[in-house]
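Enquirer: Compute the structure for the input listed below.
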Amino acid sequence: MPFSLALLVLPLCLQKDSREVIAGSSRSYLLKTVEKNPQLLVGFADRASDLLPFALEAFGVLMERGCFVVSQEGRLKTVPDRVRKSVTGTDESVSCQRVARIVGKEFARIADRVTVYATFGIRP
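Expert: As a prediction, the model looks like this:
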């Protein structure tokens, strides 16, 4: 996943309303989900900006722990056996993890940063 797209995962997963919409339409394409649910876009740019310091701090900790590497193209790649694949925790954290997985797969499927940023109405 490109680094710039990874910064959009937290604002989509941590807000309960967004999380519920995405989880409820996991069989649909993310772009269609956003089109059918414009409420996902309300305040998204502010949420993304507000969560940026936390995302960068998390990336720093994960990098320090050797959980992922950054490729020459700027993509984040997990290191095998360093990231737990099981989803555990409270109901809310499990929900966040599941939606993060959905969002990650959708970003990989879309494979175009410009499309994702334009869909969410923000600039990189």
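
Enquirer: Could you use CA atoms for every contact and neighbour count after this?
Expert: Noted.

Enquirer: what about the strands in this protein?
Expert: Secondary structure of the chain (DSSP state E): strands at 68-70, 76-78.

Enquirer: Show the contacting residues for the residue most central in space within the chain.
Expert: The chain has Val9 as the residue nearest its centroid, 1.8 Å off, counting by C-alpha atoms, centre = their mean. Counting by C-alpha atoms under 8 Å, 6 or more residues apart in numbering, Val9 touches 100, 103-104.

Enquirer: related to what we said a few turns ago, I'd like to know which of the strands of the chain is closest to Val21.
Expert: Between Val21 and these, the tightest spacing by C-alpha to C-alpha is seen for strand 76-78, at 26.1 Å.

Enquirer: For that closest one, buried residues please.
Expert: For strand 76-78, burial by neighbour count (16 or more other C-alpha atoms under 10 Å) applies to 76, 78.

Enquirer: Another sequence for comparison is provided below:
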Amino acid sequence: MTTVPPTGRIHAPAIDTGWAERAPATDAMYNPALIACLLSAAAGTHLKRASSGLPVALSFIVTPMALHRDTRQALTATTVRTHLRTWAERNPMVRVGFPERAQDLVPVVRQGLRFALRHHILGLNGDMLLPQGRLPHRIPEHPELEDILRTSRLLGRWLAVNDPAAVFALLGVTP
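Expert: Next up is the predicted model:
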């Protein structure tokens, strides 16, 4: 069975992204290009700190943390020197609902990863994401976008010094 969108082009159901059902504000936040950019920012700082790529599994942690406004605000007052466990203990309300947010964003993260790999924003080496330097030279100025990317870079550095299994356990999610 195929669907015919308003453009008249026929799409197979397997590649139908469901964007028609989303609200415009949701489209902006869950845009695959934005997800690709935030993951590239996280992978870049992770690479500098750990000399290895960002484990693919951690992209499912970085994205819900970077897109969630309350989490970004809690991370603003944090430095890389603060241990993840300490931060989580100081900010228990951020952890509330995180497993559900992470689960809800799985399809969005997958779309963002596919976009990033297809457009050479990220490369894949085994199960590690590596930035490819293919980001736009000028990212539109917007305070929330800048905040998302700044948080992504912080998370990349921060997660470089934490065991992925411990991160998942601390946040109450399973890979």
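
Enquirer: what's near enough to touch the aligned residue in structure 2 for Leu76 of structure 1?
Expert: Using TM-score structural alignment, the partner of Leu76 of structure 1 in structure 2 is Leu129. Contacts here follow C-alpha under 8 Å, 6+ apart; on that basis Leu129 of structure 2 touches 43, 53-56, 122-123.

Enquirer: Checking the residues you listed against structure 1: which ones persist?
Expert: For the contacts of Leu129 of structure 2, the contacts that persist in structure 1 are 54-56, 122-123, with contact defined as both residues aligned by TM-score structural alignment, their matches' C-alpha atoms under 8 Å.

Enquirer: of those residues, closest to Pro24 of structure 2?
Expert: Closest approach to Pro24 of structure 2 among the kept ones among the contacts of Leu129 of structure 2 (C-alpha to C-alpha): Leu122, at 26.2 Å.

Enquirer: check contacts around the closest one.
Expert: So Leu122 of structure 2 contacts 36, 40, 113, 116, 129-134 (C-alpha under 8 Å, 6+ apart).

Enquirer: Now do the closest residue to Met63 of structure 1 other than its chain neighbours against Asp112 of structure 1, distance only.
Expert: Spatial nearest neighbour of Met63 of structure 1, excluding adjacent residues (C-alpha to C-alpha, 6 or more residues apart in numbering): Val69 at 7.0 Å. The gap separating Val69 of structure 1 from Asp112 of structure 1 is 20 Å, by C-alpha to C-alpha, to the nearest Å.

Enquirer: Which part of structure 1 matches stretch 151-161 of structure 2?
Expert: Stretch 151-161 of structure 2 maps onto residues 99-109 of structure 1, going by TM-score structural alignment.

Enquirer: mean deviation of that stretch from structure 2?
Expert: Here the mean offset of stretch 99-109 of structure 1 against structure 2 after fitting is 0.8 Å, by mean C-alpha distance after the TM-score superposition for structure 1.

Enquirer: Show me where structure 2 has its helices.
Expert: Assigned helices in structure 2, in chain order: 24-29, 32-50, 59-67, 69-76, 84-90, 92-95, 98-104, 106-118, 143-159, 164-171 (criterion: DSSP state H).

Enquirer: And stretch 61-77 of structure 2, end to end?
Expert: Terminal-residue distance, stretch 61-77 of structure 2 (C-alpha to C-alpha): 19 Å.

Enquirer: Of all the residues in that stretch, which ones are buried?
Expert: 61-67, 71-72, 75.

Enquirer: which residue numbers in structure 1 go with that stretch?
Expert: If you align by TM-score structural alignment, stretch 61-77 of structure 2 falls on residues 8-24 of structure 1.

Enquirer: Equivalent analysis for stretch 87-103 of structure 2, please.
Expert: The counterpart of stretch 87-103 of structure 2 in structure 1, counting by TM-score structural alignment, spans residues 33-49.
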